[in-house]
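[1] mind folding the following:
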Amino acid sequence: MKTLITGVMLGFALLAAPLAASAQSMHTAMSDDGKDLRVSEKRGNGRLSESNKGSTGYSGIAAALEQRLPTSEIAAIRALEPIGPESIIGADTRKQVNNTRKYPYRAVTLITFEEGRCTGWMVSPRLVVTAGHCVYDPGVGYYSKSSFRVYPGYTGTTAPYGSCRAKRLFTVAGWANSGRDDYDYGAIKLKCKVGNKTGWFGYFWKKGSLKRLPTKIAGYPGDKPLTQWYSRGRVTVSQPRRVFYKNDTTGGMSGSPVYYNRSDNCSPCSMAIHAYGTYGSAPFSTNNHGTRINRSVFNNISNWK
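    All right, here's what the predicted structure looks like:
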């Protein structure tokens, strides 16, 4: 069995390490088929990728009950280790998503694979964004592609939109080769186009500070019975490659979208990929954080789509 090297363990060890290569080369995209992918300079309309509500094709509880999973599959999911030692900061302010067939919660996915379970979020009919450490162990390599199953809107014992297998896995050199927490992002290209039903999140980048922007994080915390939960907060510290906040999270929520609702065509709109709890010194000791969607991250996600 492979040994999972979590983002916290590697990231904390390398926080003070000097960059061995340029920031651009650290964002060099990689896939599980061994091909390096050049960062695309095409950026859609520049700084924003639009959200999409999809067309679910489902109505009411009866449709969801048709996707109730076998007891054996539920037991197998529950046996998987939630990935990531994220943190509750002060009082637990998380709230359960009672209807995961509602947008955008149906576009949040439970991800299971050989070593554990994480969270992801749809950005197109076939692409799910998640944390790099949910697809790749820097000490070993990519997790087995055949072991991945992605369940949009999963809740309890029910998968309203079924599950999809992985066709291709992505991450970047900064995570794969150096295990740096500020490059800890990846994606899964699916074999199905479930995003046409569930819809997907928008995402954006900007040069300036994100401080004080609202933050909402939705995902699958490991201390809850395979249900989706969310928390609200604001950006407390904004760095070029990290976003910090006090939203409560626990293991299993690695890869969750860090988003807010805008007044344009990007609502909900993600600014970061959540992955880390509290550790070390400030601002890490008093905040959870994730990898910021800057221009290079934006371009990679858009290229992977």
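
[2] hey, let's count contacts and neighbours off CA atoms from now on
    Noted.

[3] would you confirm that R242 contacts D182?
    Yes. R242 is in contact with D182 according to Cα atoms under 8 Å; the separation is 6.0 Å.

[4] here is a second sequence; please produce its structure as well for comparison:
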Amino acid sequence: VTEGSSSGYIPDDCSFGNISDDGYGIEPTNIIGSDGRSRVTNTTSFPYSAICYLETKWKDGTTTIGTAWMYWKDIAITAGHCVYSSDRGGWAKSVTIWPGRNGSTTPYGSAYAKVMHTSTAWTNSSNANYDYGLLELNKNIGTSTGYFGMHWTSSSLNGKSITVAGYPGSSIKIRQLWKMNGKVASCNANKVYYSIDTEGGQSGSPVYWYNSTYGYQGIAIHAYGGSSNNSGTRITQSLFDFFTSFRD
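    Have a look, this model is predicted:
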């Protein structure tokens, strides 16, 4: 087996987003050249309805923001550093998400994580190759928002067209969904690199593409900014199997 896929879900009352939209999206502010991001205002159309503004409250009393994306009716995917931080006391006290948030408008309300998961490689040594998180939510909010599929492959992703969409943390963009399209610049076994503009707050954003058979599929989880490329945690076979095991 060299690759695998899972399908997403679009509710009947959730309109379908234009798959050819030009877009915009990561962390800290990493704008490569001019800022190519654009704001998404139709956050109740899929797949934007399944992308979530996230707030984490930590044991040291601080609160941080991030992004998550629905992968099942009660499962959301995010970055590991949105659920566990050795600098902030370890596991988060609480993580709350608002799917499809658009400023002060929260069309699907909120849900919180009953259980949080990440890799021991992340909790023990902050290994960036394993910076991922999974949230088991307190309600089946994904039946209203829809949810992404997922894809893994052992082949190169170089040159593949992708989108990154999430919630930047800057004061003029906070609680707004922004996205950008681009291509995979390079990849290795655990990371995917791209020159898509990102900003703090977009950690946990889906790095996704559209497949005519399976729909919108996450292929990585945005996690880091860089001087020439930004990057996400690649969906590997083992990570795909782990995430998909929570689909009942």
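
[5] TM value for the aligned chains?
    The TM-score (TM-score structural alignment, normalised by the length of the second structure) is 0.88; 228 aligned residues with a Cα RMSD of 1.7 Å.

[6] which neighbours do R242 and D182 of the first structure share?
    290-292 (Cα atoms under 8 Å, 6 or more residues apart in numbering).

[7] aligned partner of S154 of the second structure in the first structure?
    Residue pairing (TM-score structural alignment): S154 of the second structure is matched to K207 of the first structure.

[8] nearest residue to that match other than its sequence neighbours?
    Closest residue to K207 of the first structure apart from its sequence neighbours, by Cα to Cα, 6 or more residues apart in numbering: N294 at 7.6 Å.

[9] equivalent analysis for M70 of the second structure, please.
    Counting by Cα to Cα, 6+ apart, the residue nearest M70 of the second structure is A76, at 4.3 Å.

[10] okay, and the one you found sits in which element?
    strand 75-78 (DSSP states H and E).

[11] what do you get for G36 of the second structure?
    Going by DSSP H and E, G36 of the second structure is not part of any helix or strand.

[12] how near is it to S228 of the second structure?
    Relative to S228 of the second structure, G36 of the second structure is positioned 15 Å away (Cα to Cα, to the nearest Å).

[13] those two: who's more crowded?
    Neighbours per residue (other Cα atoms under 10 Å) separate G36 of the second structure from S228, with G36 holding more: 18 against 13.

[14] element containing the match of S154 of the second structure, please.
    Short version, using DSSP H and E: K207 of the first structure is in no helix or strand.

[15] so what's P152 of the first structure up against?
    106-110, 159-163, 198.

[16] mind putting those residues into CSV with neighbour count?
    Formatted as CSV, those follow (neighbours: other Cα atoms under 10 Å):
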residue, neighbour count
R106, 27
A107, 30
V108, 32
T109, 30
L110, 30
A159, 23
P160, 25
Y161, 24
G162, 18
S163, 20
T198, 30
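
[17] from L239 of the second structure, how far out is the spatially most central residue of the second structure?
    Central residue of the second structure (Cα atoms, centre = their mean): S205, 2.4 Å from the mean position. S205 of the second structure is 16 Å from L239 of the second structure, where distance means Cα to Cα.

[18] so which of the contacts of P152 of the first structure belong to strands?
    Using DSSP state E, the members of the contacts of P152 of the first structure that fall within strands are 108-110.

[19] okay, strands next: where are they in the stretch 1-150 of the first structure?
    29-31, 36-37, 48-49, 95-96, 108-113, 116-122, 127-130, 136-137, 141-142, 149-152 (DSSP state E, counting those that start in this stretch).

[20] let's have these in CSV, adding distance to G222 of the first structure.
    Converted to CSV, these look like this (distance: least, Cα to Cα, whole Å):
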stretch, distance to G222 of the first structure
strand 29-31, 28
strand 36-37, 33
strand 48-49, 30
strand 95-96, 13
strand 108-113, 11
strand 116-122, 9
strand 127-130, 16
strand 136-137, 20
strand 141-142, 22
strand 149-152, 15
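
[21] G7 of the first structure is nearest to which of those?
    Nearest to G7 of the first structure among the strands of the stretch 1-150 of the first structure is strand 136-137; the distance by Cα to Cα comes to 9.2 Å.

[22] and the closest one against the second structure, how far off on average?
    Strand 136-137 of the first structure: mean distance to aligned residues in the second structure after superposition is 0.7 Å, counting by mean Cα distance after the TM-score superposition for the first structure.

[23] read off where that strand ends up in the second structure.
    Residue span in the second structure matched to strand 136-137 of the first structure, by TM-score structural alignment: 84-85.

[24] what does that stretch rub up against?
    90-92, 118, 123.

[25] now list the buried members of these.
    91-92, 118, 123 (16 or more other Cα atoms under 10 Å).

[26] reformat these as CSV; add distance to S186 of the second structure.
    Listed next are these as CSV, based on distance: Cα to Cα, whole Å:
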residue, distance to S186 of the second structure
W91, 32
A92, 32
T118, 25
T123, 27
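
[27] which among those residues gets closest to G182 of the second structure?
    T118 (27.8 Å).

[28] now which residue in the first structure aligns to that closest one?
    By TM-score structural alignment, T118 of the second structure lines up with T171.

[29] what does K139 of the second structure give?
    Match for K139 of the second structure (TM-score structural alignment): C192.

[30] give me the number of residues near its match?
    C192 of the first structure has 15 nearby residues by other Cα under 10 Å.

[31] ok now do the residue nearest to G200 of the second structure when sequence neighbours are not counted, which residues does it touch?
    Once flanking residues are discounted, G200 of the second structure sits nearest to E27: 3.5 Å by Cα to Cα, 6+ apart. Residues in contact with E27 of the second structure, defined by Cα under 8 Å, 6+ apart, are 168, 198-203, 223-225.

[32] what's the distance between E27 of the second structure and S227 of the second structure?
    11 Å.

[33] let me see the contact set for N138 of the second structure.
    Contacts of N138 of the second structure by Cα under 8 Å, 6+ apart are 74, 111-114.

[34] so where in the second structure does the lengthiest helix in the first structure end up aligned?
    Ranked by residue count under DSSP state H, the longest helix found in the first structure is helix 295-304. On the basis of TM-score structural alignment, helix 295-304 of the first structure is assigned to residues 237-246 in the second structure.
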